[in-house]
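Turn this into a model:
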Amino acid sequence: MRFGGVAVGLLALAACTAAAPPEATQAGPAFDPVAFFTGPSHGDGKLDQIMKGIRTVTVDSVGTPNRDGSLTLTQLIAMQGDPPRTRVWKLKQVAPGRYVGSLTDASGPVETVAIGRTIRIRYPMKGGLQVEQWLIALPGGTVLDNRMTVTKWGMRVATLRERIEKR
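Down below sits the predicted model:
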């Protein structure tokens, strides 16, 4: 009886994690986040947080390549109801389709894997939060669909849906 309760609990937690989008298995050119985010880009999205509801978010970014082949991405984030803030990503390719880096919002390393026309980004945040993002390159190569899920103790506490355009 005890095993059954544990199994049900694990299934419930597994249901809270984000599944790979279908685009991750579709053929097409491999997505290169360093190339896409070099230069300016703009994102518009909706953040849905437990206990706070849905808020609009805009993100203006400028990506600067570094001599070591890495990218520094500086973002100005405007979230409805909050003052604007800046955050900085650093991302470097370490193997074909694999990137590592840092983010001022993260409490640990940022891990990124290119999977077909998508990339999956994972990192921890303060307070025991875990972030998983799927960036999906849309046809034409100048627009991304960003699907982010934030979990705590395996339960979904926030989602973001954003459209990012290369400028």
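
Going by C-alpha atoms from here, please, whenever you check contacts or count neighbours.
Noted.

what sits against the closest residue in space to Leu129 that isn't next to it in sequence?
The shortest distance from Leu129 to any non-neighbouring residue, by CA to CA, 6 or more residues apart in numbering, is to Lys152 (4.8 Å). By CA atoms under 8 Å, 6 or more residues apart in numbering, Lys152 lies in contact with Gly128, Leu129, Gln130.

got those residues as CSV, with secondary structure, distance to Asn146 and neighbour count columns?
As requested, these are exported to CSV (DSSP: H, G, I helix; E, B strand; the rest coil; distance: CA to CA, whole Å; neighbours: other CA atoms under 10 Å):
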residue, secondary structure, distance to Asn146, neighbour count
Gly128, helix, 22, 10
Leu129, strand, 18, 18
Gln130, strand, 16, 21
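
what sits against the residue nearest the centre of the chain?
Geometric centre of the chain, nearest residue: Gln133, 2.9 Å, by CA atoms, centre = their mean. Residues near Gln133 by CA under 8 Å, 6+ apart: Ile119, Arg120, Ile121, Arg122, Asn146, Arg147, Met148, Thr149.

Assign the closest residue in space to it that isn't next to it in sequence to one of the three secondary structure states.
Leaving out its chain neighbours, the residue that sits closest to Gln133 by CA to CA, 6+ apart is Met148, at 4.2 Å. When classified by DSSP: H, G, I helix; E, B strand; the rest coil, Met148 comes out as strand.

The structure of the following sequence is requested for comparison with the preceding one:
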Amino acid sequence: MTNKLCYLLLAITVIIGGCSASIEGEQYEKMTPRFDLYAFFGTNVKGWGIVQDRSGNVIQRFTVDIKGSVQQNELVLDETFSYQLGNGPTKRTWKIERTAEGKFIGRANDISGPADGTSYGNAFHFTYRMDLPVGDDTYDVAFDDWFFAMGDDTIMNRSYIKKFGLVMAEVTIFMQHVD
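Next up, the predicted model:
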């Protein structure tokens, strides 16, 4: 292989690697405040969010009202979305169960298969696949979803929407308990 070809392959690898997000949850294990998924979402929550495309342009702006409840070992989240920019799903219901190993398994009406969740101190990581409608098309994408406790009643959620391992869009949502 020539030096030019080696440099080209190295450059492509660096560019592709730089297009994806990867967070290691273990770094949040000892951070506070601790985030308890069931305690935070077991009540009414309001969220304000945006979706940005690969260029950083805001393509959706929305609010979400979440009515949460814990029923036995299952967290149920009834979500209602309102869009000020763009459009998307208006309703989603999550059912999330804590396993004996301390992991979480979630299901929702528009999620492909189960979502896998892990708690890390003041962070929570959720991964899942979704058939995401965009215009007249639907794309099979992966969500890499991170929740971070900002206080007892406030969290920040960052989601990376990936296709072929590359980040195609990012979602940022701030959520707070409401009475």
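
what's the TM-score here?
The pair, once superposed, lands on a TM-score of 0.84 when counted by TM-score structural alignment, normalised by the length of structure 1; 165 aligned residues with a CA RMSD of 2.7 Å.

now, among the contacts of Lys152 of structure 1, which is nearest to Arg85 of structure 1?
Ranked by distance to Arg85 of structure 1 (CA to CA), the contacts of Lys152 of structure 1 are led by Leu129 at 19.6 Å.

roughly how far apart are the corresponding residue of structure 2 for the closest one and Asp131 of structure 2?
Under the alignment (TM-score structural alignment), Leu129 of structure 1 pairs with Val141 in structure 2. Val141 of structure 2 is 6 Å from Asp131 of structure 2, where distance means CA to CA, to the nearest Å.

now do Gly113 of structure 2
Remark: distance between Gly113 of structure 2 and Asp131 of structure 2 (CA to CA) = 11 Å.

name the element Glu101 of structure 2 belongs to?
When secondary structure is defined by DSSP states H and E, Glu101 of structure 2 falls outside every helix and strand.

Please disregard the earlier target; I meant Ala30 of structure 1.
Ala30 of structure 1 is located outside every helix and strand, with elements delineated by DSSP H and E.

show me where structure 2 has helices.
Using DSSP state H, the helices of structure 2 run over residues 3-18, 37-41.

okay, those helices in CSV with distance to Trp48 of structure 2 and mean neighbour count next?
Output for the helices of structure 2, formatted as CSV (distance: least, CA to CA, whole Å; neighbours: other CA atoms under 10 Å):
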stretch, distance to Trp48 of structure 2, mean neighbour count
helix 3-18, 28, 11
helix 37-41, 15, 18
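
want to throw the ones you listed into TSV with distance to Gly106 of structure 2?
Formatted as TSV, these follow (distance: least, CA to CA, whole Å):
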stretch	distance to Gly106 of structure 2
helix 3-18	29
helix 37-41	12
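
nearest to Glu170 of structure 2, of those helices?
helix 3-18 (14.7 Å).

contacting residues around that closest one?
For helix 3-18 of structure 2, using CA under 8 Å, 6+ apart, the contacting residues are Leu166.

Centre of the chain to it, how far?
30 Å (CA atoms, centre = their mean, to the nearest Å).

now stretch 122-140 of structure 2
The chain centre lies 8 Å from the centre of stretch 122-140 of structure 2; the measure is CA atoms, centre = their mean.

Please apply the same query to stretch 31-41 of structure 1.
14 Å.

Onto which residues of structure 2 does it map?
Using TM-score structural alignment, stretch 31-41 of structure 1 pairs with 35-45 in structure 2.

List the buried residues in stretch 144-161 of structure 1.
In terms of neighbour count (16 or more other CA atoms under 10 Å), stretch 144-161 of structure 1 has its buried residues at 144-152, 154-161.

Stretch 65-81 of structure 1 too?
Buried, per 16+ other CA under 10 Å, within stretch 65-81 of structure 1: Pro65, Ser70, Leu71, Thr72, Leu73, Thr74, Gln75, Leu76, Ile77, Ala78, Met79.

which residue in structure 2 lines up with the fourth one?
In structure 2, the residue paired with Thr72 of structure 1 is Val76, using TM-score structural alignment.

OK, contacts around the residue nearest to that match when sequence neighbours are not counted?
Distance criterion CA to CA, 6+ apart; nearest residue to Val76 of structure 2, sequence neighbours excluded, is Lys95 at 4.7 Å. By CA under 8 Å, 6+ apart, the residues touching Lys95 of structure 2 are Glu74, Leu75, Val76, Leu77, Gly106, Arg107, Ala108.

got a markdown table for those residues, with distance to Thr99 of structure 2 too?
A markdown table is the format used below for the contacts of Lys95 of structure 2 (distance: CA to CA, whole Å):
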| residue | distance to Thr99 of structure 2 |
| --- | --- |
| Glu74 | 10 |
| Leu75 | 12 |
| Val76 | 15 |
| Leu77 | 18 |
| Gly106 | 11 |
| Arg107 | 14 |
| Ala108 | 17 |
